[in-house]
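Undergrad: let me see the structure of the following:
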Amino acid sequence: MTYWPYKEPLGDLCALEQADRYVFTSQYQQQPRALGGDLIKGEWFAYYETPPRIRLRKMYADTAQKTAEHNDYSVFELWGLGEDNRLYLLDLIRGKWLAPELKRRAIAFWNSHKAYDHKTGAPLAQLLVEDKSSGTGLIQDIQADGHIPVKGIPRGTDRLTRIMGVLAYIESGRIVLPKNTPWLSDFIAECEAFTANNTHAHDDQIDPMIDAITDLLARNSDWSGWT
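TA: Okay, here's the model as predicted:
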């Protein structure tokens, strides 16, 4: 393919590639990529042993409507925005819990991370929950107690659209996972198995990640220093 710098400056092309690699490889490199099971690659994630100073912490939850074997899990994830402008997955719990136990798990997870060192961390700011089915009930129960700042997350777009909107942040290495944790392999396996046509088994861990990236990175995007 011939490059015409007067038509599209190199800086603009680099910005497009970084913002949406799928469009770029298809349109400019004549290498179309199918939206199959390789949407998210484990190799794109960065990894940490000790996170840097965290300037903002929030929890994100995706709750399952039912607890049968084939149903998704309920998941709570703790994410922190580092001073290096990368997003750190700090902790995660996952299980199949009915309403009373779901509320107990949510409160316990919040309380286990409420304390912080002001020299290295930040207060726990908010719990954000997908506002549908069991999530709506959980939001109402926690709001009634009044001890945890909780907010519902409405779903206005489908999951594929939402994940395509944050994929560049993952591919650029701005999403950082802990190296030594028992749930890491399951988290990566679920990400790598995600398909555009919903033939994957589970996506309960992916939704909170999308919400965290959208909330903490995409809304205040700063690509300076990321090439």
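Undergrad: C-alpha from now on. contacts and neighbour counts both.
TA: OK.
Undergrad: how far away from the center of its chain is stretch 160-176?
TA: On the basis of C-alpha atoms, centre = their mean, to the nearest Å, stretch 160-176 sits 8 Å off its chain's mean C-alpha point.
Undergrad: can you tell me what sits against that stretch?
TA: With contacts defined as C-alpha atoms under 8 Å, 6 or more residues apart in numbering, stretch 160-176 is touched by 18-21, 40-41, 44-48, 85-89, 196, 210, 213-214, 218, 226.
Undergrad: whichever of those residues end up buried, select them in ChimeraX.
TA: Command for ChimeraX, covering only those of the contacts of stretch 160-176 found buried under the criterion 16 or more other C-alpha atoms under 10 Å:
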select :18,19,20,21,40,41,44,45,46,47,85,86,87,88,89,196,210,213,214,218
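Undergrad: strands - which of the contacts of stretch 160-176 land there?
TA: Judged by DSSP state E, the subset of the contacts of stretch 160-176 located in strands is 46-48, 87-89.
Undergrad: which of those sits closest to Val150?
TA: Among the ones in strands among the contacts of stretch 160-176, Leu89 lies closest to Val150 (C-alpha to C-alpha), at 19.2 Å.
Undergrad: just the residues contacting stretch 57-74, thanks.
TA: 75-81, 94-98, 110, 122-130, 133-135, 202-205, 207-209, 211-212.
Undergrad: now tabulate the ones in strands among the contacts of stretch 160-176 in JSON lines and tack on distance to Thr157.
TA: Formatted as JSON lines, those follow (distance: C-alpha to C-alpha, whole Å):
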{"residue": "Ala46", "distance to Thr157": "28"}
{"residue": "Tyr47", "distance to Thr157": "30"}
{"residue": "Tyr48", "distance to Thr157": "32"}
{"residue": "Leu87", "distance to Thr157": "23"}
{"residue": "Tyr88", "distance to Thr157": "25"}
{"residue": "Leu89", "distance to Thr157": "24"}
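Undergrad: then His200 would be within a strand, right?
TA: No - with DSSP: H, G, I helix; E, B strand; the rest coil as the criterion, His200 is located in coil rather than a strand.
Undergrad: next up, for comparison:
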Amino acid sequence: MSATTLTVRQQLVYEKELCERSFKDFIRLAWPHVDTAEYKHNWHVDVLAEHLQACTDGRITRLLINICPGSAKSLIVNVLFPAWLWAIRPKTRVLSASHSFDLATRDSLKTRRLITSEWFQRRWPIGLRNDQDAKTKFENDSFGAREATPLKSITGNRANFVIIDDPHSVDDAKSAAMRATAVETYLTAVPSRLNDPDRDVIICVMQRLHEGDVSGAILGRPDLDYDHLCIPLFADGVDRPPTSIGWIDPREEGENMFPARYTEKVVRGYRASLGPLQFSGQYQQAPAPDADGFFRREWFHRYEPSALPQHVNYYMTSDHAPSGNNDYNVFRIWAVDHNRALWLVDSFRKRCTMDIALGLSRDANAKTVIAPEGAFALIRKYKPRAWFPENDGTWAAIKSMVSAAMIETKTFVTIDPLPTKGSGDKVGKAVGYQAMAAMGQVHLPVGPIGDEALSEYAMFPAGKRDDQVDADSAIARALEDVIPAWLPIIAPKKKRSMFDDDDSRATSDDCWG
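TA: Got it, this is the predicted structure:
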């Protein structure tokens, strides 16, 4: 039966049944009643709809969605989906949270306007209770509810669906303290907001802003058992596991998610205004770029041990974490050649207490001995001309132990602590090392040491870890301050002949000097 032959009543019944069977059709038909912008269909809308619908039939109970701004993610997930839940299950209770009260209120109000619209009411005549009918919290006659709150205040009521939409603002994501607060709230408070933790649903939708954001926390904990729906603006070729409903990104690498929306001109403007780090996070769902970040992989030479020059001078740098609980202790051995190029030769990097990091222990006679690995093992092996630790509180606490250990083990090195005052923040301290790398002056060994360094460099300064960057930047800072950083090999003087007189000239023209 064609639509032109349907009566108004039949069309209402047809649309009602169509929408109840398919959330993606609900999106298309409800769109004009929540947004003035013209609806432009794209395949990503169907993918979002299919995964959200899978949350209603038990196939997915934990869903993480990473997708870029401007993709209608909030409108689909946090406005239309709660309204559709009431259309198919009026008793459903929905709790949503965002990084700010204003954002949470905006989407709650849009849902309320849609539910009270003539279009919705003619198909699903759901009444709102007079005793609970506010912008951020309203209930229907079947005791279904829709409540919105800032993430930091997500306590109190429970729900069947908890939706977290953008748990971080762009500015908040730059603060380690605020990131950590949002992550802790998400991990500790959000799961307890479910009526039935086994069957009820948590949905988090956001763009990536930092390696340590809420998405990073979820992805770093596989036991949370989230389905990860990741749709970068440009297909990145990453081999991600299929979601529970079997979806994998079908695009060729580099293919635009929505060319009609994100034209070449639009994308060029985004790249220019955001810069590579922010664009990579928000649009590519990769908090650090593959290229054009603070460090670029192609700047660094990789070398086999046999390629290390013979005539070099060795130096040691370090970055310290006294507790060793979360951060790494790092000690690096560097070779500096006659061109002042840097060669990372050896490394100790481990979450451990300072005695293990230094590589010190006591034998049966309570005598200090050097362990097989650690700072003193590196000093004994390479005999560096100098050690450049950061002159911070940690170094102040351990320097007496280091001095005593040198005397006891008869293992010595000149120590020249690098000043912290006036040296800038972590990015500022790394600028010298960045410049040397950009000029092709840094060589990293083939193997795990070089691989781990490059992985951290690629994430800097947005990554969770920067201990290697701190330790490695120290060698460039030292080269700026220590003279000479390379002690040249002096060629032996040519022995004079008995026939040379004191006034010998280099050329016959010297007599005209």
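Undergrad: out of the contacts of stretch 57-74 of the first structure, which are buried?
TA: For those, a burial check counting by 16+ other C-alpha under 10 Å picks out 75-81, 94, 96-97, 110, 122-124, 126-130, 134-135, 202-205, 207-209, 211-212.
Undergrad: and Pro150 of the second structure, how far from Ser98 of the second structure?
TA: Pro150 of the second structure sits at a distance of 5 Å from Ser98 of the second structure (criterion: C-alpha to C-alpha, to the nearest Å).
Undergrad: between the two, which contacts overlap?
TA: Ala104.
Undergrad: these two - which one has more neighbours?
TA: Comparing Pro150 of the second structure with Ser98 by neighbour count (other C-alpha atoms under 10 Å), the higher total belongs to Ser98, at 28 against 19.
Undergrad: the more buried one and Val162 touch, don't they?
TA: No - applying C-alpha atoms under 8 Å, one finds Ser98 of the second structure not in contact with Val162, separated by 11.1 Å.
Undergrad: before we move on, the earlier item: wait, which of the ones in strands among the contacts of stretch 160-176 of the first structure is closest to Asp145 of the first structure?
TA: Closest approach to Asp145 of the first structure among these (C-alpha to C-alpha): Leu89, at 27.0 Å.
Undergrad: which one in the second structure is aligned with the closest one?
TA: Structural alignment (TM-score structural alignment) places Leu89 of the first structure against Leu344 in the second structure.
Undergrad: ok, now Leu177 of the first structure?
TA: Checking TM-score structural alignment: Leu177 of the first structure goes with Leu444.
Undergrad: its match: which element?
TA: Assigned by DSSP states H and E, Leu444 of the second structure belongs to strand 442-445.
Undergrad: quick check: that strand compared with the first structure, mean distance?
TA: Aligned to the first structure and superposed, strand 442-445 of the second structure gives a mean residue distance of 0.9 Å (mean C-alpha distance after the TM-score superposition for the first structure).
Undergrad: report the buried residues of the following helix or strand past that strand.
TA: Later in the chain than strand 442-445 of the second structure, the nearest helix or strand by DSSP H and E is helix 448-459. Of all the residues in helix 448-459 of the second structure, those buried under the rule 16+ other C-alpha under 10 Å are 449-450, 453-454, 456-459.
Undergrad: quick one, strands of the first structure?
TA: Under the criterion DSSP E, strands of the first structure are mapped to 46-48, 54-62, 74-82, 87-95, 124-130, 150-153, 175-178.
Undergrad: cool, and the stretch 51-200 of the second structure?
TA: Assigned by DSSP state E, counting those that start in this stretch, the strands in the stretch 51-200 of the second structure fall at 62-67, 93-98, 128-133, 137-140, 145-150, 161-165.
Undergrad: and those: which comes nearest Leu274 of the second structure?
TA: Evaluated over these, closeness to Leu274 of the second structure peaks at strand 62-67, with 16.4 Å, by C-alpha to C-alpha.
Undergrad: which strands and helices lie in contact with that closest one?
TA: The contact analysis (3 or more C-alpha pairs under 8 Å, 6 or more residues apart in numbering; DSSP states H and E) places strand 62-67 of the second structure against strand 201-206, strand 227-231.
Undergrad: return the most buried member of those strands.
TA: Sort these by mean neighbour count, taking mean count of other C-alpha atoms under 10 Å, and strand 201-206 sits at the top with a mean of 24.
Undergrad: following that one, which helix or strand shows up next?
TA: Downstream of strand 201-206 of the second structure, the first helix or strand assigned by DSSP H and E is helix 214-219.
Undergrad: packing partners of that next one?
TA: Under the contact definition 3+ C-alpha pairs under 8 Å, 6+ apart, helix 214-219 of the second structure sits against helix 176-188.
Undergrad: go with 10 Å
TA: strand 62-67, helix 176-188, strand 201-206, strand 227-231 (3 or more C-alpha pairs under 10 Å, 6 or more residues apart in numbering; DSSP states H and E).
Undergrad: dump these into JSON lines; add distance to Arg271 of the second structure as well.
TA: Shown next, in JSON lines, are these (distance: least, C-alpha to C-alpha, whole Å):
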{"stretch": "strand 62-67", "distance to Arg271 of the second structure": "16"}
{"stretch": "helix 176-188", "distance to Arg271 of the second structure": "24"}
{"stretch": "strand 201-206", "distance to Arg271 of the second structure": "19"}
{"stretch": "strand 227-231", "distance to Arg271 of the second structure": "18"}
